[in-house]
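Undergrad: here is my input, please return the structure:
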Amino acid sequence: MLKRLLLTALLVTGLSFSAQAQDFDKENSLYLDLKDGRVVIKMRPDLAPKHVERIKKLTREGFYDGIVFHRVIRGFMAQTGDPTGTGMGGSDYPDLPAEFSNEPHVTGTLSMARSSNPHSANSQFFIVFKRAGHLDGQYTVWGQVVEGMEFVNRIKKGSSYNNGKVTNPDKIIKMQVAADVK
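TA: Alright, predicted model coming up:
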């Protein structure tokens, strides 16, 4: 009887791992390497195809490697994606039209940062630390942390501002599309 229970448990566990592996779409997953470890992000082209396309393009160009988290608000979110580190910069590509959805901003949601113009998202994005319902329907949700949220929670705020830049901020070590990692 014990052997049968053990065999059943192993079989169920094996099926569970197999199902998870099949659900892992490497072309729409990112590896975000931070100082404390790797974060796995499931991108959502079903919600924001143009934004996911942009994030993948910039990631493949190495745009995000070494970019700082210029804005970190404890209990709310960590923002990155500005090569100037000031919160005022972006990529050389044109801004994107909004792709708002009803997807809620829950722990680990990734959304595009923008100005007051809803069609001004470019390269900056943020990861929410916890539920932020006031953002729902107003920012383009394009991904969700599926592993490594404990590393996101350790992103620290820079120590001070110096000429408009945060000093001593955490940064993205490397960001890669999972399909590109051999």
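Undergrad: going forward, measure contacts between C-alpha atoms and count neighbours the same way
TA: Will do.
Undergrad: isn't Val52 right up against Met43?
TA: Yes. Counting by Cα atoms under 8 Å, Val52 does reach Met43; the two are 6.6 Å apart.
Undergrad: so between those two, which is more surrounded?
TA: The neighbour comparison of Val52 against Met43 (other Cα atoms under 10 Å) goes to Met43, with 28 against 19.
Undergrad: that one touches Ser29, doesn't it?
TA: Yes. Using Cα under 8 Å, Met43 is in contact with Ser29, at 5.5 Å.
Undergrad: in the protein, which residue is most central in space?
TA: In the chain, the C-alpha nearest the mean C-alpha coordinate belongs to Leu110, at 4.7 Å (Cα atoms, centre = their mean).
Undergrad: second chain to compare with the first, below:
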Amino acid sequence: MPRQPALAVLLAAALALPAAVAGADAPPTRTTQEVLEASTPADWRTPDPANTLYMDLDAGRVVIELAPDFAPQHVENIRILAREGFWNGAAIYRSHDNFVVQFGDPHADDPERARPTGSARTRLPAEFERPARDLDFHPLPDRDGWAPEAGFVAGFPAAREGTDGAAWMAHCYGAVGAGRGLEADSSIGAELYVVTGQSPRQLDRNITLVGRVIRGMELLSAVPRGPEPLGMLEDPARHVPIRAITLASELPAEQREPIEVLRTDTATFDAYVESRRNRRDAFYKRPAGHVDLCNIAIPSRTPRD
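TA: Alright, predicted model coming up:
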């Protein structure tokens, strides 16, 4: 038999390698449900009441977790605005299809009608990014199209430029940002938006993100869309009234929402990520072998007795 060329031998070996790696000895990927059912109490955390907002609408309650690790000055201003009732009686006045809903003072641009911001600061620096070395970053195993590395920081989807570079929150579904004008430092946290459509990652490092919705997204994504081009609900009759936005820490413990969020810095979370990137339930016939940062929805639950 003629000898195979060396290159052909090497190619055959390379092609055989994945089959060996993926053979019977490889541990099977658990389903998402199996991972969550096997979790322990230590895999879950209770959001800090001082960093949790309750947004009460006629349709129900939206729970927002603030991110002081990324935007400390904006978060402090938001706490002040909530304590002083700035958003009580305000409204959702924008619903842009496949993009965002925005809420706050519909008359913010009219000096004669604008709501007073009380003792909140009226000027803040842009907080688009932080030094990565200051954050406990838990990376994903896959590449990100928008940054050298993607992962999570204390429950928030994030990206970074290596351990010595910058890190920032990502504009994933449910992200809460501080609306601004053309100037980078023109936001104070009074006008906020929530991503309700496909993740607009092009906004990363261009707008200050202050947190994310951890419960009640269905109430925001169901807001009727406004007209093109920006989804502004010019008719006040179409505004969605906000009864109140309250800091959880301002309420007695028995009146706070019972909620736990899956931690993003554990082996259980790594298994959860793997269950999303290589789906093994009865429906999926071909595991993807990849997962996008914004396709990892972080589970929350009512605490078990």
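Undergrad: give me the three-state assignment for the counterpart of the residue nearest to the centre of structure 1 in structure 2.
TA: The alignment partner of Leu110 of structure 1 in structure 2, by TM-score structural alignment, is Val176. When classified by DSSP: H, G, I helix; E, B strand; the rest coil, Val176 of structure 2 comes out as strand.
Undergrad: check contacts around Val176 of structure 2.
TA: Contacts for Val176 of structure 2 (Cα atoms under 8 Å, 6 or more residues apart in numbering) come out as Leu192, Tyr193, Val194, Val195, Leu209, Val210, Gly211, Arg212, Val213.
Undergrad: am I right that the third one sits in a strand?
TA: Which is Val194 of structure 2. Yes. According to three-state DSSP, Val194 of structure 2 belongs to a strand.
Undergrad: longest helix in structure 2, please.
TA: If you go by DSSP state H, structure 2 has its longest helix at helix 6-21.
Undergrad: which residues in structure 1 does that one align to?
TA: So helix 6-21 of structure 2 is aligned with nothing, judged by TM-score structural alignment.
Undergrad: compared with structure 1, how much does the host helix or strand of Val210 of structure 2 deviate?
TA: Following DSSP states H and E, one finds Val210 of structure 2 within strand 209-215. Overlaying structure 1 shows strand 209-215 of structure 2 at a mean distance of 0.6 Å from the equivalent residues (mean Cα distance after the TM-score superposition for structure 1).
Undergrad: so where is the next helix or strand after that strand in structure 1?
TA: Using DSSP H and E, the helix or strand that follows strand 209-215 of structure 2 in sequence is helix 217-221. Aligned using TM-score structural alignment, helix 217-221 of structure 2 spans residues 149-153 in structure 1.
Undergrad: go through the matching stretch and flag the buried ones.
TA: Using 16 or more other Cα atoms under 10 Å as the test for burial, stretch 149-153 of structure 1 gives Met149, Phe151, Val152, Asn153.
Undergrad: which residues touch that stretch?
TA: Outside stretch 149-153 of structure 1, the residues touching it (Cα under 8 Å, 6+ apart) are Leu34, Asp36, Gly37, Arg38, Val39, Gly108, Ile127, Phe129.
Undergrad: contacting residues for the counterpart of Gln124 of structure 1 in structure 2?
TA: Per TM-score structural alignment, the equivalent position to Gln124 of structure 1 in structure 2 is Glu191. Contacts for Glu191 of structure 2 (Cα under 8 Å, 6+ apart) come out as Gln102, Phe103, Gly104, Asp105, Ala178, Gly179, Arg180.
Undergrad: state the distance from the residue lying closest to Glu191 of structure 2 once chain neighbours are set aside to Ala178 of structure 2.
TA: Leaving aside its sequence neighbours, Glu191 of structure 2 sits nearest to Gly104 (Cα to Cα, 6 or more residues apart in numbering; 4.8 Å). Note on Gly104 of structure 2: its distance to Ala178 of structure 2, by Cα to Cα, to the nearest Å, is 10 Å.
Undergrad: now do the shared contacts for the two.
TA: Residues touching both Gly104 of structure 2 and Ala178 (Cα under 8 Å, 6+ apart): Ala190, Glu191, Leu192.
Undergrad: any chance of TSV for those residues, columns distance to Val153 of structure 2?
TA: Putting the shared contacts of Gly104 and Ala178 of structure 2 into TSV (distance: Cα to Cα, whole Å) gives the following:
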residue	distance to Val153 of structure 2
Ala190	24
Glu191	24
Leu192	21
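Undergrad: now, among those residues, which is nearest to Pro236 of structure 2?
TA: Glu191 (16.8 Å; Cα to Cα).
Undergrad: roughly how far apart are the closest one and Gly181 of structure 2?
TA: Separation of Glu191 of structure 2 from Gly181 of structure 2 (Cα to Cα): 11 Å.
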